[in-house]
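Asks: sequence-free structure coming up:
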């Protein structure tokens, strides 16, 4: 049996561009529309789009879509600002949709 060496990685589903490490997952309990998503502390090889206010399941947030830096597919979003005190922990974090990884 082959032994696994190196960190577990998440990649863009289209071009296999590496975008996040398994060890950077903060929560696996997020939803993106009708899909499961993970909250990451940070990601790489992404482009952050313009900020906009959105009403999400947990209230109003300022977010920006994040795209694969290679193919420009939307992978999820970045929390730029949370208006509720209980949601402040999300600021600066990135949600990536499982179906796009």
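Replies: Now that the structure is in, tell me what you want to look at. Being a predicted model, the structure only gives us computed values, none of them experimental.
Asks: Only C-alpha atoms from now on, for both contacts and neighbour counts.
Replies: Noted.
Asks: can you give me the end-to-end distance of stretch 77-88?
Replies: 16 Å (Cα to Cα, to the nearest Å).
Asks: quick one: the strands in this protein?
Replies: 9-11, 18-21, 25-32, 35-40, 46-56, 59-68, 74-82, 94-97 (DSSP state E).
Asks: here comes the other one, which I'd like you to weigh against the first:
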């Protein structure tokens, strides 16, 4: 009999707080501050810091750092606003750095 397990998710590397579902990945081809990063449509159990303008590889964006809701580890950032029309699809989405998250239920 097959065992039932929950959905595949990603957790904070520090405290294992669940932060996003695998099914919410939009792209794995992003660059974070510390290497590869994933673009997610949603994140959970996180808090966002103050909004600030940053010049990233794809131009100027208004972003807010994203922290684990339990241990406050910085996991990535949320795109609040994109100034370039070609980057508007990122608005409201989350970057979570691969080095800051771990797989659960795989």
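Replies: Looks like it arrived, so ask away. Since the structure is predicted, the reported quantities are computational estimates derived from the model, not experimental observations.
Asks: hang on, the earlier thing: which of the strands of the first structure has the highest mean neighbour count?
Replies: strand 94-97 (a mean of 26; mean count of other Cα atoms under 10 Å).
Asks: That one vs the second structure, mean deviation?
Replies: Its aligned residues in the second structure lie a mean 0.2 Å from strand 94-97 of the first structure after superposition (mean Cα distance after the TM-score superposition for the first structure).
Asks: Grab the nearest non-local neighbour of the spatially most central residue of the second structure.
Replies: Compute the mean C-alpha point of the second structure, and by Cα atoms, centre = their mean the closest residue is residue 96, 2.7 Å away. Spatial nearest neighbour of residue 96 of the second structure, chain neighbours left out: residue 76 (4.6 Å); criterion: Cα to Cα, 6 or more residues apart in numbering.
Asks: So the one you found sits against residue 31, correct?
Replies: No. Counting by Cα atoms under 8 Å, residue 76 of the second structure stays clear of residue 31, with 10.3 Å between them.
Asks: Would you mind finding the match for the residue nearest to residue 96 of the second structure in the first structure?
Replies: The alignment partner of residue 76 of the second structure in the first structure, by TM-score structural alignment, is residue 76.
Asks: From residue 4 of the first structure, how far off is that match?
Replies: 28 Å.
Asks: I am finished for the moment; much appreciated.
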